[in-house]
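Undergrad: Any chance you can model this:
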Amino acid sequence: MSRVLFVTSEAYPLVKTGGLADVSASLPAALRALGHDVRVLLPAYPLTQAPASHHAARFSVGRYAVDLWQTTLPDTGVPLWLMACPELFDRPGNPYLDAHGVDWPDNATRFDLLCRVAARIALRQAGLDWQPELVHANDWQAGLTPVHLANQPYRPPVVFTVHNLAYQGIFDRPTFDALGLAPALWHPDRLEYYGRFSFLKAGLVYGDWLTTVSPGYAREICAPEGGMGLDGVLRARSDRLEGILNGIDTRVWSPEDDPYLPAQYSARHPGDKRRCRYDLAEALGFGHSDAPMAGFIGRLVAQKGIDWLIEALPAIIQRGVRVVVLGDGEARYTEPLRQLAAEHPRQLAVILGYHEPWAHRVTAGSDLLLMPSRYEPCGLNQLYAMRYGTVPVVHGVGGLADTVRDPDRSDPATANGFVFTEATSAALLTTLDRALVWFQRPSDWRRLRYNGMTGDYSWTMRARAYDTVYRQALADRPRPGNTHPEAIAAGS
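TA: Predicted coordinates for the structure are as follows:
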């Protein structure tokens, strides 16, 4: 098995803004279980709460002093290096935004440093007694890692994973110059991107192998409709692009022993799910009722189709469905949600912000999970929901289409949710109506729930797919003295 450096900007439970954090905790642990020696590199933000650590190395990168502190990812045993540079990372707010929700103006410098430190470790130039055979870099924040390794002899290959193509790390030419990047990289076939430059494009062009988080999303991003300006690059590299579904941490997400729930249950003994629904309804002020409960958990942004849901909510409420929305996002969505909740306090609750205990309670206490995403690279909430016996209603895109099987479009014996394909609020409502018909047929509903609860959503199978990509990358590893292949004709 291989020594792997896993480069990420967030990892649960230390720091989390989205699904990248969950993957960065679970995938390294699953790879470790397969025998890989995986080490995670993560910036040392002030919000990082890690187990006791010891000082591993100190060096300078340009004018920045960097300390590496070694510890482990909680509950995994996976070695973790925290990259400490207080000038760049010891600040309030989340990893990318200040307290007002505005991008930190030096984000390019901050995450270029992460990439340069990853390259130092990869080349055994960081004073550590360990060197990876392969680097696995994740999302735009790690996108310059293969660029900093590209012309180095004896470099390890880089697998670059896109978790969400919408977040591209785009900056201007003065920022490019300030980072000290080679002028030759300012080219449409390299880093230049419509007059600016993109960290994400750097990873796509210079990564040796590319992955993304579902087979469906891998197909979508190679087309103009889903490629967000990078479809040309992705088509050019499609022979090195693999779509691998995300898994979930079944230790954290298990209705059988979830500490956040008032009662635990399982696929074979699902009776106490009803108690979770009553507990949730009571907490939200809905009172006791057997009316169906629908949940939405996610960022309140256009990607998640929250505007479609807001448009459909009056009709959903009119049908007697109780709805809880958990998430945070843009005021243009939070304000109408607040207003609707004030008008319908017994049927609509809005919980702003992300709270892990609430996420578990809403997942367990709902009968239906609504995921009307415009696009969804993989999606984790539908996987959590199915494991908890909560039937998803989803827009058939990306990983949602890969994981949810509609009884009207597939074998009802294996169906686990409901899918709409038209990108409208009307289609969401029509599909919810179909789900409500099934809800009124208890035996059919139990079968849907059972199918969802007994699916394999663990990282074990997914880790094997990454192991295959690693083997391919290592088999094609750069020969000594070789530089990166000539630029790829990308057309952007």
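Undergrad: Please count neighbours and contacts with C-alpha atoms only from this point.
TA: Noted.
Undergrad: all helices for the stretch 51-200 of the chain, in order.
TA: For the stretch 51-200 of the chain, the helices defined by DSSP state H, counting those that start in this stretch occupy 86-89, 107-122, 145-149, 173-178, 199-206.
Undergrad: Report the buried residues of the shortest one.
TA: The neighbour-count criterion (16 or more other C-alpha atoms under 10 Å) identifies 86, 88-89 as the buried residues of helix 86-89.
Undergrad: before we move on, what about the second one?
TA: When burial is assessed from 16+ other C-alpha under 10 Å, helix 107-122 yields the following buried residues: 107-108, 110-122.
Undergrad: okay, the angle between that helix and helix 199-206?
TA: Using axes from the mean of the first three to the mean of the last three C-alpha atoms, to 10 degrees, the inter-axis angle of helix 107-122 relative to helix 199-206 is 40 degrees.
Undergrad: One more sequence to fold, the one below, so I can look at both together:
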Amino acid sequence: MKKVLSVASEAVPLIKTGGLADVVGALPAALAGQGWQMRVLIPACRGVLAQLGKVKQVWTDPDLFGGPARVVLGKCGGVEVMALDAPHLYDRAGGPYSGPDGDFWDNAERFAALSWAAAAIARDGAGGWQPDVLHAHDWQAALAPAYLRYWGVQIPTVLTIHNMAFQGRVGATKMAALRLPPDWFHRDGYEYWSDISTLKAGLTVAYAITTVSPRYADELMRAEFGLGLEGVIQARAGAVHGILNGIDMAVWNPAQDPEIIPFSAGKMAGKAKNRKALMDEFHLDVPGPLAVLVSRLTPQKGIDLLPSSLEDFIAAGGGLAILGSGDPWAEGMVQGLAARYPGRVGVKIGYDEGLSHRMFAGGDAVLVPSRFEPCGLTQLYGLRYGCVPVVSAVGGLADTVIGATPATEAAGAATGVVFHPVDDLALRQALRKLTSLYADRKGWAALVRRGMKTDWGWDASAARYAALYESLL
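TA: Take a look at the predicted model:
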């Protein structure tokens, strides 16, 4: 069996702040069926080692960016995990990127250390195990393929962009601290407008670049999505591959989900019961379509479009349940919506995994009005749970939701509502379309079942990753 080392800042079930963790945690099992053994290297943030239980030390470094470090091998949730145990870097209160007082001041060094360890393991092995391919995720791991290139080590590398908005940009004064060779500080290396970009460092040298949807791969060549790195993507277009994310079909299974009243496309009675339970939980009374929004509350997610888009939807009988956290202004704004529309808009600030399952199970529709969305998993969870997606026509949203139009409805192909451009007028029109579709009970039932029967598991995507790895060897 061929071997691949996947290096990332988070992975379920050990560390999660977003969809990156879901992808990194799901890929190993999916790839096993393709003949690849994947181990995941993550930082041993506080609490990680306790979750791993019995571990075996497989790698050490007496001075990894300011202190001693080791890598231990263990298992969690069926995933073989290599945890980088460097207390001076990772044993801190908070999450993987920030603590009670905000982002950690030394994040550049913390994730350079993760990349350095990954590159060293790819070059020399760890505990008798050495990967055939190194797969890095986002800016936090992007220096791993760069270090290998700087060392002159020829091991196939893949870098996946989960979100181009985060580029690992720091001042050039960090060059020595990050152990970067000065002769690579130029426009074709890691230099970015006189600063350092760790993401660019990896993009310029990785054997292959992947994005988490085909459309996002195309979008990144344009300035509004490439965010300053579109020239790099254009220059490396032949190495760029869009591979759609999947979801864990066992975890997200409405027929066996312990958080909800079970239902399926063939037995839908439980859906109505979940809807009633969700309204009770949010203290809502909604005669029309009940929409849900499970999201970070940031401008990227189009949250600011809600106040000017909801009035007609609410007047037509609709309602909205919101779960999320983010920018203080956005949290205040959605709380204001709940005060403005009592009984029709409910808000819970924070994140609750179980509640998110109950929301997809009880909601009639899920709103994803993102300005950009590399892949998006929310709309896939919605489809799986009979919660019709209302999405903007960007990235993975456009790749996974078939908008209801006369043509797609006549063909029996529609699975949701897709709108463009991303502004409040288009969102108002999309909500009007949602209300119209909901009123046709027979057509609505067919729309819901069609989405539920679509397979968004990992098998097809894992096969594409396996084929890409093979092509690089």
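Undergrad: Can you pull the TM-score for these?
TA: Once superposed, the chains reach a TM-score of 0.96 (TM-score structural alignment, normalised by the length of structure 2), with 468 aligned residues with a C-alpha RMSD of 1.4 Å.
Undergrad: could the helices of the stretch 51-200 of structure 1 go into TSV alongside distance to Ile297 of structure 1?
TA: Shown next, in TSV, are the helices of the stretch 51-200 of structure 1 (distance: least, C-alpha to C-alpha, whole Å):
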stretch	distance to Ile297 of structure 1
helix 86-89	29
helix 107-122	28
helix 145-149	33
helix 173-178	36
helix 199-206	27
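Undergrad: Nearest to Glu311 of structure 1, out of these?
TA: Glu311 of structure 1 lies closest, by C-alpha to C-alpha, to one member of the helices of the stretch 51-200 of structure 1: helix 199-206, at 33.7 Å.
Undergrad: Need the contact partners of that closest one.
TA: 139-147, 150, 160, 165, 167-170, 189-191, 193, 210, 230, 233-234, 237, 484, 487-488 (C-alpha atoms under 8 Å, 6 or more residues apart in numbering).
Undergrad: quick one: which of these sit in strands?
TA: Among those, the residues falling in strands (DSSP state E) are 160, 170, 193, 210.
Undergrad: so what corresponds to Arg124 of structure 1 in structure 2?
TA: When structure 2 is aligned by TM-score structural alignment, Arg124 of structure 1 is paired with Asp124.
Undergrad: what's around the nearest residue to Glu230 of structure 2 once chain neighbours are set aside, how many residues?
TA: Spatial nearest neighbour of Glu230 of structure 2, excluding adjacent residues (C-alpha to C-alpha, 6 or more residues apart in numbering): Met221 at 4.6 Å. Close neighbours of Met221 of structure 2, defined as other C-alpha atoms under 10 Å, add up to 21.
Undergrad: wait, His148 of structure 1 sits on Val117?
TA: No: the criterion here is C-alpha atoms under 8 Å, and His148 of structure 1 misses it with Val117 at 9.6 Å.
Undergrad: Number of residues surrounding Arg371 of structure 2?
TA: 18.
Undergrad: what's the closest non-adjacent residue to it?
TA: With sequence-adjacent residues excluded and distances taken as C-alpha to C-alpha, 6+ apart, Arg371 of structure 2 is closest to Gln300, at 5.3 Å.
Undergrad: wait, what's in contact with Thr161 of structure 1?
TA: Contacts here follow C-alpha under 8 Å, 6+ apart; on that basis Thr161 of structure 1 touches 136-139, 210-213.
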